[in-house]
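Asks: Below are the sequence and a predicted model for it; my questions follow.
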Amino acid sequence: MMERFNRAVALGGACWRVLMLDKEMLLFPILSVLALGGVLGLVFTPAYMYGTLQQFAETLQESGDPYTNPSFVALMFLLYFLGYFVVTFFNAGLLTCAMIRMSGEDPTVMDGLRAAARMLPQIFAWALFAASVGMILNFISSRSKGLGRIFAGLMGAAWSVAVYFAVPALVVEGVGPVRAVRQSVGMIRKTWGEALVANAGLTILHLAAVYLTIPFVFFLVKDWEQDPVRSMVIAALLVVWIAFTGLIVSTLNAILKAALYIYAYEGRVPENFDSHIMRNAFSED
């Protein structure tokens, strides 16, 4: 297990080197957040201005069980769909740029956006499929208690693992959602150790960055009344720090997916990756 962890660390270092060659890849998660915010604003702003949103919230409060309200179910599905569609679109662009770099070429942000635009039918189908599964899992979780809730959580975790390579499959092969899940499961079987350990390592890295802010939070609480302006500046810097580290981790994770998928699908060692590391990543130990 220690050897597998060391290989995962080496993969993470290689992903960092790729990112340093094309720092503009960091723009894709930013564009994703901005686009999602814009889309949700277009959905909710008119409803809020005309009072429809408030009436809808009151109706849900009176009903007790929101899933008995067809409007709630439709709204939830719309939000799931929009979220998956926007995030998948920009992830596809990011993965395209990573794969171009790993082929020895120099990508641009427009290369990624154009590639994602060409895949709109596949992205649309994937968003519908993923939103449906997400709604079902959320419904099961809301109806479960005790061990049932734990089982529902395990189902959600298993789904997250199963679709780890789904978007790379969309990018490389342009397949439909069911085929993408099958391809993803096949890749996970080959790379389960490195993919999951490296992904967990990146998640832990982000959590560590968040935990580093805890002493500053205590300082803010104590200092707020004495110097609120300084406290607000520090609070803003902490938010920027957490967002920036999350941005880097999500981009590194996309690069990792691209590298493992390229090697598993094409049998080619990605540019800037060590052939020994990649071969060992697919070993049985």
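Replies: Thanks, I have it.
Asks: CA only for contacts and neighbour counts going forward, please
Replies: Will do.
Asks: Look up the closest residue to F85, ignoring the ones flanking it.
Replies: Leaving out its chain neighbours, the residue that sits closest to F85 by CA to CA, 6 or more residues apart in numbering is A127, at 5.0 Å.
Asks: then this one, side by side with the first:
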Amino acid sequence: MVVTATFIVPIVATDLWDTSSVATYVLFGLMYLATAFVTVFFNAALISQADIALRGGDPSVAGGISAAAGKWPRILVWAAISATVSQLLRILQDRVGFLGTILAAVAGTAWQVVSYLVLPKMVLDDRGVVDAVKDSAAAMKRTWGENVVGNAGLGIFGIVIAIPGVLLIVASLSLLASNVVAALAVLFLGSVCLIVGAVVVSALSGIYQTALYRFSVDGVVPVAFVDANLAQAFRRR
């Protein structure tokens, strides 16, 4: 949010919002890259410490940030690639209509499967971006995993825990006419619920990703996931 505001404020202040100038595209491009870098950076930090925890160690916030900071050039490159792919998929969806939506969904799923283990490979195996992509694609090709199903489950969980926040926001709209202060308070509470839910789902996704990576490398299910039957997530096809 801070990174986004850093770019949005000058865009609005200089009346570039509704223009198609080169400066506008450059600022939006830099904003998208910066937000992608922040996202990937802290996902890398989370993965480094999730791996420590899954192996019985003692994770820490400082340790995660230090691990990610040591690989920031690779993280920046991967953030740029991820942001570019996301933008291309969005353009495809917007420009081709219903067919574009279907193609973007298929391409997005394929990209997610191929790149699913890229970040763990970069962080935990100290692989470069190109090698990490190759390793991730090879791992998925050899041992096709049900990471799509796992992420779909996390997505459903995210929708469920977002319901209270959505209901609070809807309730705040109905309060606007009678009590503005109460409406703003309920709106704030609903927004907080949505943000917390998004953070929880993102963290769970990173932990799940790390667990699948650890199983694919060691062939042993992490203790914390013994009852989750991870062997089925990487069963051979």
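Replies: Alright, I've got the coordinates. All values reported here derive from a predicted model rather than from experimental measurement.
Asks: just to revisit the earlier point, helix or strand: which one has the residue nearest to F85 of structure 1?
Replies: Under the criterion of DSSP states H and E, A127 of structure 1 resides in helix 120-143.
Asks: For V221 of structure 2, which three-state class applies?
Replies: Per DSSP: H, G, I helix; E, B strand; the rest coil, the local secondary structure of V221 of structure 2 is coil.
Asks: what's the neighbour count on it?
Replies: 19 (other CA atoms under 10 Å).
Asks: What's the separation between the counterpart of it in structure 1 and L11 of structure 1?
Replies: For V221 of structure 2, the aligned position in structure 1 is V269, judged by TM-score structural alignment. V269 of structure 1 is 12 Å from L11 of structure 1, where distance means CA to CA, to the nearest Å.
Asks: still on that earlier bit, look up how far V73 of structure 1 lies from the match of V221 of structure 2.
Replies: 45 Å.
Asks: A152 of structure 1 versus the match of V221 of structure 2, what's the distance?
Replies: 38 Å.
Asks: How about S32 of structure 1?
Replies: 28 Å.
Asks: likewise P107 of structure 1?
Replies: 41 Å.
Asks: ok, G190 of structure 2 - how many residues close by?
Replies: 23.
Asks: Not counting residues beside it along the chain, what's closest to it?
Replies: Computed as CA to CA, 6+ apart, the closest residue to G190 of structure 2 that is not its neighbour in sequence is G165, at 4.1 Å.
Asks: again, but for L212 of structure 2
Replies: L230 (7.2 Å).
Asks: Helices of the stretch 51-200 of structure 1, residue ranges please.
Replies: 52-63, 70-101, 109-118, 120-143, 147-162, 166-173, 177-211 (DSSP state H, counting those that start in this stretch).
Asks: Just tell me what I163 of structure 2 corresponds to in structure 1.
Replies: In structure 1, I163 of structure 2 lands on Y211 (TM-score structural alignment).
Asks: Just list the residues touching W72 of structure 2, thanks.
Replies: For W72 of structure 2, the contact set (CA atoms under 8 Å, 6 or more residues apart in numbering) comprises F41.
Asks: Recalculate using a threshold of 10 Å.
Replies: W72 of structure 2 sits next to 37, 40-41, 44, 66, 78-79 when contact means CA atoms under 10 Å, 6 or more residues apart in numbering.
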